[in-house]
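> Attaching a predicted model along with its sequence, questions to come.
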Amino acid sequence: MSQRTEKPVRIPPRWFVRFAWVVHRLLYRLTGGHVGTWRPKGTRWGALRLTTTGWRTGRERSVIIAYLEDGPNLVGLAMNGWSEGEPAWWLNLRAHPEATVELPGEPRPRPVRAREATGDERTRLWSRWRTLNPDLDAYAALRTGPTAVVVLEP
């Protein structure tokens, strides 16, 4: 009887992840939003620009996150590059759930309200993310706590 051994997943060093985020946002800004976001297609997730209100400062904060569509809702994972701690955008949304998203092909930002998926809905949405990334559970295991599944409703 053979045992299946899974190759452990690895993430790049934190400095590289943060540098990639900076470059991604810079490309978005320099191209006027033409590069850096895309719609989900087939077995690929999309990328959107999310603008939140800072939970401490009250100032607008923008970030680009991965998402998938679930009917009229957009769904992201609060994964913080698979590092410990919650990403700042999720802390902001928990304090101020109203936000806006910018999607390619839409002329203006779309207002949304954020909430965390729980129970059967979380299980269903996590499973959808797993179809896009079979290593999802292995990446999530790198964190000591659960990864929030964030639903952005119109």
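Right, received. Where do you want to start?
> switch to C-alpha atoms for all contacts and neighbour counts from now on
Fine.
> how near is Leu132 to Glu86?
22 Å (C-alpha to C-alpha, to the nearest Å).
> So these two - more neighbours on which side?
Taking neighbours as other C-alpha atoms under 10 Å, Leu132 and Glu86 compare with Glu86 leading, 17 against 14.
> what's Arg49 in contact with, if anything?
Shown in contact with Arg49 (C-alpha atoms under 8 Å, 6 or more residues apart in numbering): Thr37, Ser62, Val63, Ile64, Ile65, Val101, Glu102, Leu103.
> Hmm, the second one is touching Arg29, no?
What that stands for is Ser62. No: using C-alpha atoms under 8 Å, Ser62 is not in contact with Arg29, being 11.1 Å away.
> Which residue of those two possesses the greater neighbour count?
Between Ser62 and Arg29, Ser62 has the larger neighbour count (other C-alpha under 10 Å), namely 17 against 13.
> Identify the residues contacting the closest residue to the more buried one other than its chain neighbours.
Computed as C-alpha to C-alpha, 6 or more residues apart in numbering, the closest residue to Ser62 that is not its neighbour in sequence is Thr51, at 4.2 Å. Thr51 makes contacts with Glu60, Arg61, Ser62, Val63, Ala99, Thr100, Val101, as judged by C-alpha under 8 Å, 6+ apart.
> try it against this one:
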Amino acid sequence: MRGVRFVQKVSSTRGFARVAPHVFPALDRAVHRLTRGKVLLSAQLLPGVVLTSTGARSGAPRRTPLACMPEKDGHGWILVGSNFGRPGHPAWSHNLLAHPDAEISWKGRDIPVTARLLEGEERAAAWQAVLAFWPPYAAYQARVDREIRVFRVVRR
């Protein structure tokens, strides 16, 4: 438990937000590819998926490793557009808004999904669950003026 708290504290810092977006996704993509979708390094700490979405402008497939919160029913996942507490929304969230049908790689399986941006009370409830799941998201939200996007993705 002490190790998790340490990682949560480090991941809440601005320094982490500057470095992590350049290091962790590249490592995750490489390891995921080398293990044929069975391993994500970041998932050793938090559950993770590789989201394949359609580029909002390009229409090209975009693969993004993301932390996720699996829903208790086993049929959905919550994705948080925290962007490590940086100012802009992450590109993958723009992609899902433009093209909600996507695919996730979850534990070595490719699963077709549909994404929906959560709003209002539904977002508030999911946000509270996300904060209980990974408290550093509160620090990310405190650093930015935008409301962090929260998506529910479910199997198609």
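In hand now; what should we look at? The model shown is predicted, which means the values in this text are computed figures rather than measured ones.
> So after superposing, what's the score?
Laid over one another, the chains give 0.82 as their TM-score (TM-score structural alignment, normalised by the length of the first structure), with 143 aligned residues with a C-alpha RMSD of 2.4 Å.
> on that earlier part again, list the ones among the contacts of Arg49 of the first structure that the second structure also has?
Among the contacts of Arg49 of the first structure, the contacts conserved in the second structure (both residues aligned by TM-score structural alignment, their matches' C-alpha atoms under 8 Å) are Ser62, Val63, Ile64, Ile65, Val101, Glu102, Leu103.
> what's the counterpart of the third one in the second structure?
If I follow you right, that is Ile64 of the first structure. Per TM-score structural alignment, the equivalent position to Ile64 of the first structure in the second structure is Pro65.
> closest to Ala138 of the first structure among the contacts of Thr51 of the first structure?
Closest to Ala138 of the first structure out of the contacts of Thr51 of the first structure is Val63 (24.6 Å), distances taken as C-alpha to C-alpha.
> just to revisit the earlier point, and the residue nearest to Ser62 of the first structure, what helix or strand is that in?
strand 46-53 (DSSP states H and E).
> With Ile64 of the first structure instead?
strand 60-70.
> what range in the second structure does the next helix or strand after that strand sit on?
Following strand 60-70 of the first structure in sequence order, the next helix or strand is strand 73-78 (DSSP H and E). On the basis of TM-score structural alignment, strand 73-78 of the first structure is assigned to residues 76-81 in the second structure.
> The matching stretch against the first structure, how far on average?
Once fitted to the first structure, stretch 76-81 of the second structure is off its aligned match by 0.8 Å on average (mean C-alpha distance after the TM-score superposition for the first structure).
> Check the mean deviation of the strand holding Thr51 of the first structure from the second structure.
Taken against the second structure, strand 46-53 of the first structure registers an average deviation of 0.6 Å after superposition, with mean C-alpha distance after the TM-score superposition for the first structure.
> what span of the second structure lines up against that strand?
Going by TM-score structural alignment: strand 46-53 of the first structure matches residues 47-54.
> Run the chain-centre distance for the matching stretch.
How far stretch 47-54 of the second structure lies from its chain's middle: 8 Å, per C-alpha atoms, centre = their mean, to the nearest Å.
> same check, this time on stretch 28-46 of the first structure
Centroid separation for stretch 28-46 of the first structure versus its chain: 13 Å, with C-alpha atoms, centre = their mean.
> With stretch 90-109 of the first structure instead?
Per C-alpha atoms, centre = their mean, the centroid offset for stretch 90-109 of the first structure relative to its chain is 12 Å.
> one step back: any idea which of the contacts of Arg49 of the first structure is closest to Thr123 of the first structure?
Thr123 of the first structure lies nearest to Ile65 out of the contacts of Arg49 of the first structure, by C-alpha to C-alpha, at 20.3 Å.
> Quick one: residues contacting the closest one.
Ile65 of the first structure neighbours (C-alpha under 8 Å, 6+ apart): Ala47, Leu48, Arg49, Leu50, Gly76.
> In the helix ranked longest in the first structure, which residues are buried?
Longest helix in the first structure by number of residues (criterion: DSSP state H): helix 14-30. Residues of helix 14-30 of the first structure classed as buried: Trp21, His24, Arg25, Leu27, Tyr28 (neighbour count, 16 or more other C-alpha atoms under 10 Å).
> count of residues packed around Glu102 of the first structure?
Using other C-alpha under 10 Å, Glu102 of the first structure has 19 other residues around it.
> which SSE is the alignment partner in the second structure of it in?
Matched by TM-score structural alignment, Glu102 of the first structure corresponds to Ser105 in the second structure. Using DSSP H and E, Ser105 of the second structure sits in strand 101-106.
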